[in-house]
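1. Give me a model of this one.
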Amino acid sequence: VTLLGRSPLECHDAPAAWQKALHGFSWLRNVPYDSDEETSARARVETRALVLQWMVRGRKLAGAASDGEVVARRILSWLAHSDLLLEDADQRFYDAVMARLAADIRQLDTTWTSLNDEGRIMALVARVTAGLCCTDGAELRVSSERGLHRELERQLTSDGGHVSRSPKMMLALLLDLVPLKHLYAAEHLTMPTALAEAMTRMSTFIAQLRLGDGTLVRLGGGAHDHYDDVAPFGRVERFAPEGSVLFSTSGFGRLAAGATVVVADTGSAATSGAALAFEMSDGLERLVTSAGLDSERSITHSDVRHSTLIFDRGGSLTRRQGEPTLDAPSVAELMVADDGSTTLDATQAGYYGLGVAHRRTLTLDADGATLKGVDTLRPLAGVQVVDALHYAIHFQLDEQVVVTRLGDASSVDLTLASGVSWQFRAEGARLSLETCVLAGPRPKTTLQIVVRGRWPEERALTWQFVRQFTRRDDAGGASFAQKASKKPLSA
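-> Predicted coordinates:
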């Protein structure tokens, strides 16, 4: 948004997300008030002037200012940065800020139940925070703690996930809860056991949905490009694969061996926008990713934005036919073989009007050097099967991956920025390279591998990623040694 000499409060034509961030005051965390004395003093004066201008405008502000989620965010922001706003402030400004805080808290008393899931938790966290920070706030704190506990019990799954199945939303909720833990300690109070246990479950879940670079997967609509937000849960430099795990209730599976991490979506079609999609990293580098979704787009059933199998929606096949049925069950299993390899076997049972189910098996060998996948279509019992179906399996690559075609039509070389090389091979199938756009604040164009097939002639396609170079850590630092890994595909 370009101000062109205007006050930010006059930019009524700004995007909705920008307006919410403005009126929620989350930008206060970027004010350099802890720098040198001169910079800090100037930051305080300018920030307080804008806050005063905002309060003077009062009811004339744009509608975003009174949105329940924005009100909750504003309470949290003002309380978190109270030293910036109120330290050595004159009494009139101090009283005005406190009066506005009190009004916002009263608004949430009656409106928080009308908010969406994320907004309800944010509002209750804001009320608990206010109860901890304000004089005589014990009654507000206790009642809000009870409400927050009920909401977390309603929204969290037994394995620590969220009913939305959105990793991005999970992280946002957890980041709102983390400061509460420190605030209880600062006030010499014990955080309620139920809240502490919920945070532990959420933290464990989030940790398993991080790739080797420490960032969250983009499955379910996430578009995280930085690891700043997950820093509280372990610095990237120390992040290491934590083993393979299956979250059956939430619908996510993780394979980890050596430096390789694979995270897959195994959830039901009713909540999954990326049925059987996966992402993959080698060390601190992403290899297979998801294009993610723009904030203006729905995340429901948008498989073309993920690394998974999709049906051709052209010709006589409608979009509705090419999507999983909402009540179709998903089944997933995690198995460890005698040779140390781990297999994630998941099935999405049923597509509108097609009469077929999609099964994907992902097998990561013991040292993380080979990921083998098999995508299989099978007919559903008692359902009329469409005579001919065209489908495509997409593997969306990180923008840092350099792709080189090899001598045949079924394999390509993939080189990471570090020099580590992987080879992708598809058994008995031709592959193509196509462009796709990675969503985010600054969309980026990258390549995707696409392997196409036709039902019922090709009921299964086998493919694999094989590392050609591996890292060797020695006293001189990281180097690379070529590995003879021209393994043939096996059934």
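2. alpha carbons only for contacts and neighbour counts from here, please
-> OK.
3. R42 and V262: what is the separation?
-> 48 Å (C-alpha to C-alpha, to the nearest Å).
4. G214 touches Y227, doesn't it?
-> Yes: shown here, G214 and Y227 form a contact pair, counting by C-alpha atoms under 8 Å, at 6.0 Å.
5. Which one's more surrounded, those two?
-> Comparing G214 with Y227 by other C-alpha atoms under 10 Å, the one with more neighbours is G214, at 27 against 15.
6. Tell me if that one really is in a strand.
-> No: read with DSSP: H, G, I helix; E, B strand; the rest coil, G214 is coil and lies in no strand.
7. so where does M335 fall, helix or strand?
-> M335 belongs to strand 330-336 when assigned by DSSP states H and E.
8. what's the answer for A357, then?
-> Counting by DSSP H and E, A357 is found in strand 356-364.
9. Let me know the angle separating the next helix or strand after that strand from strand 356-364.
-> Using DSSP H and E, the helix or strand that follows strand 356-364 in sequence is strand 370-379. If you take axes from the mean of the first three to the mean of the last three C-alpha atoms, to 10 degrees, strand 370-379 sits at 170 degrees to strand 356-364.
10. List of residues touching strand 370-379?
-> Contacts to strand 370-379, defined as C-alpha atoms under 8 Å, 6 or more residues apart in numbering, come from residues 309, 355-365, 385, 455, 459-467.
11. one more time with 6 Å
-> Contact with strand 370-379 is made by 355-364, 459-466, as judged by C-alpha atoms under 6 Å, 6 or more residues apart in numbering.
12. Just the buried ones from those?
-> The neighbour count (16 or more other C-alpha atoms under 10 Å) marks 355-364, 460-466 as buried among the contacts of strand 370-379.
13. Now do the contacts for Q468.
-> Shown in contact with Q468 (C-alpha under 6 Å, 6+ apart): 421-422, 483.
14. do L326 as well
-> Taking C-alpha under 6 Å, 6+ apart, we find L326 in contact with 269-270.
15. Proceed likewise with the subsequent sequence, for comparison:
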Amino acid sequence: MSVRRWLRDMRLSLALLGPFGGARSIPDVPACTVRDPWPGNAANGELIVQGSATHGGVTRILSYLHWSEPNWPVPFVSWFQGFEWLRDLRELGSESARAKARSMVATWTGQPMSDTALRDPAITGARIASWLSHYDFFAASADDTFRHNLMVHIALEARTIMALMPTGRHDWTSLRALKGLLAAAIALPGQTGFLARYMRLIDPELDCQILADGCHASRSPEAQFLVLRELAEMRLMLQTARIPMPTALAAALDRMAPVLRAFRHGDGHLALFNGAAPHEPALIDQVIARALPRGHVLARGMPDGRFIRAASGNTVLFADGGPPAPPGFDALAHGGLLSMELSSGRSRIVVNCGASGLPAWRGVLRDAPAHSVLSIPVCPPVQWDENDHIKTRPTVTSRHEVLGADHLIELSSDCYRQTGVTTYHRRLYLSQEGTDLRGEDRLDCAGPLPEFLLRFHLHPDVKVELEDTDILLHTQEEMWCFRSDGYSSIEESVWFGGPRPVSTLQIVVRPAELAAETEKAAQSSLESEIYGDTLPSAETENSISQPEQDERSTETDADHADTPETLRAEVSQHSETVSETRTDTPEHDTSALHSEEPAPEPPVFASAIRWAFTRLDG
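-> Predicted coordinates for the structure are as follows:
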């Protein structure tokens, strides 16, 4: 056992000894409670009453005294042991829901402290906050013994948070722990150490996590939402208890709320970058309103978070212009460097596939092919180690210029240097009306060009129609056209707009073959050399009148000597003569006339793909 682990266990054991004065110093009721401000799910509350629970799209059977199972994923254990499902029972609101909540809380508080899961302060903090914010629902009408045992457990578990914080984790979960400590401090003002510890930890934690522009250090819209939700709850608790708000907390709320609003599409949903999960727009509105009640402020830019938002007309374009999150903040990171999303009005058009807590999907959705960006099959742009942390961190540069009302975005990265690609460039142009989005994806190579694909994942509501070389995209109100100079095809895809995958489509573009283009150009040059300007255009042919045609029909054969038909006939006659001559050649000399055909050269593909999305009814 390491010294750090030994010290951690010793602090935890001392915390469980309880406060000075023992359990008698703990009141039977909280001095102040704050109602949970977020909506619950009544349908899930009904399932919990019946002995099961749904989280992350999976329904699991609950057993008495079983708070964890080996096959339960970490997100479910955190949600279940954090008692966040109490809001679902409260939303149901029946007497059976109240009795179920009271019974499950009594089961937890009735187990020996040595058997209680207390090593994760984030889960402990969520549990304390859930108990106190739903106290009026399940505990206010309970007997004195139940209420006293509950308050004693709150005091003991809050002491474990003091003993274990700060941890090495600096993400939104550490704020869950501090939220629980603050809730305990408000409910038990006699335990002055709780509030003092919270005030000592909150400022450095926020300084560590929140960048100067208001983005979270993880560069994830999901973390932005979760952190802001925790901070909004803290704000409500402090206001209810009339405790002055820490300066860092007030500043974080002011900076983070406009950024969360900037991460939204026209339909109110978040852009799906770096582990972002779908949330109801009404809930996002509520979080922003709780965090920043005054006005609808939208962040103008995210220079530290390195996300680019370009809006023209009712069109919104998002681009990821930053490197992977730094160590300690990469739990939600994805490999979609330089990826993009596009929406028009309330219709999302180009999206990323999203994220999932399901083990079978987690790794697939993190890789580049699950994003609207160029990818090289043999080389992922970001690699993870055995602990699921980022092992390689490519450099990324970005530049966003507004030319009048037009947007020009230039992105580049060395994420594919292992394949000999020195730089991957992506250029995006959005017109001032928002009706024209053009792009170029290019690879600069020091050696042979590797195989690559360009993908644009489409929102499930987009209907696709093929028309010659164009791809028509129908939204609920508009029609867009996609074109490229490569080989475009429509393939199946998935989109996590909820806990389970939804079938959708994607546009896959492969680079054009240069050999074919070169051959076509050479053929055109050859025809021009042979025929010169004697081939009239279709417009000229159609403009010839009938008398002129009759006059031409009386011309002599000499006048037709240089026409294409005559030249083709001469070439054909010459070929027959050569064939006859070769046939008369002795057999042993025939081999000298037929040289061995060279092996076909491998095709050469373009290193860039140019493409455009154009609104046809704009």
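16. Quick check: TM-score for this pair?
-> Remark: TM-score between the superposed chains equals 0.83 [TM-score structural alignment, normalised by the length of the first structure]; 447 aligned residues with a C-alpha RMSD of 3.0 Å.
17. Now, of the contacts of Q468 of the first structure, which are buried?
-> 421-422.
18. can I get the contacts of Q468 of the first structure in CSV with secondary structure and distance to L79 of the first structure?
-> Below are the contacts of Q468 of the first structure laid out as CSV (DSSP: H, G, I helix; E, B strand; the rest coil; distance: C-alpha to C-alpha, whole Å):
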residue, secondary structure, distance to L79 of the first structure
S421, strand, 49
W422, strand, 49
K483, coil, 56
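19. what about the residue nearest to H81 of the first structure when sequence neighbours are not counted, how many neighbours?
-> Leaving aside its sequence neighbours, H81 of the first structure sits nearest to L28 (C-alpha to C-alpha, 6 or more residues apart in numbering; 7.1 Å). If you count neighbours by other C-alpha under 10 Å, L28 of the first structure ends up with 18.
20. Tell me which residue of the second structure lines up with L28 of the first structure.
-> Under the alignment by TM-score structural alignment, L28 of the first structure pairs with L86 in the second structure.
21. what about that match, distance to E46 of the second structure?
-> Between L86 of the second structure and E46 of the second structure the computed distance is 12 Å (C-alpha to C-alpha).
22. Same check on L338 of the second structure?
-> L338 of the second structure sits 43 Å away from E46 of the second structure, going by C-alpha to C-alpha.
23. more crowded one of the two?
-> Neighbour totals were compared for L338 of the second structure and E46, and L338 leads with 28 against 20 (other C-alpha under 10 Å).
24. who touches that one in this structure?
-> L338 of the second structure touches 320-321, counting by C-alpha under 6 Å, 6+ apart.
25. Secondary structure element for the alignment partner in the first structure of it, which one?
-> Aligned by TM-score structural alignment, L338 of the second structure pairs with L276 of the first structure. Following DSSP H and E, there is no helix or strand that holds L276 of the first structure.
26. What's the separation between L276 of the first structure and R44 of the first structure?
-> In this view, L276 of the first structure and R44 of the first structure are 50 Å apart by C-alpha to C-alpha.
27. Report whether V386 of the first structure is found in a helix, as I expect.
-> No: counting by three-state DSSP, V386 of the first structure is not part of a helix but coil.
28. That one: what's it in contact with?
-> If you count contacts by C-alpha under 6 Å, 6+ apart, then V386 of the first structure has L354 around it.
29. any idea what it aligns with in the second structure?
-> Aligned counterpart of V386 of the first structure in the second structure: G447 (TM-score structural alignment).
30. name the element the equivalent of K100 of the second structure over in the first structure belongs to?
-> Matched by TM-score structural alignment, K100 of the second structure corresponds to E46 in the first structure. Element membership for E46 of the first structure, per DSSP H and E: helix 37-57.
31. Then L152 of the first structure?
-> Going by DSSP H and E, L152 of the first structure is part of helix 138-155.
32. which of the residues in that helix are buried?
-> Of the residues in helix 138-155 of the first structure, 140-142, 144-145, 147-149, 151-152, 155 count as buried by neighbour count, 16+ other C-alpha under 10 Å.
33. Just the closest of those to T266 of the first structure, please.
-> The closest of the buried residues of helix 138-155 of the first structure to T266 of the first structure turns out to be Q155 (C-alpha to C-alpha; 19.1 Å).
34. and the closest one, what pairs with it in the second structure?
-> When the second structure is aligned by TM-score structural alignment, the residue opposite Q155 of the first structure is Q209.
35. quick one: its match and G305 of the second structure, what's the gap?
-> Taking C-alpha to C-alpha, one finds Q209 of the second structure at 12 Å from G305 of the second structure.
36. Just want the most central residue of the second structure.
-> The residue lying closest to the centre of the second structure (C-alpha atoms, centre = their mean) is F273, at 2.2 Å.
37. Surely that residue is within a helix?
-> No: under three-state DSSP, F273 of the second structure falls outside any helix and is assigned coil.
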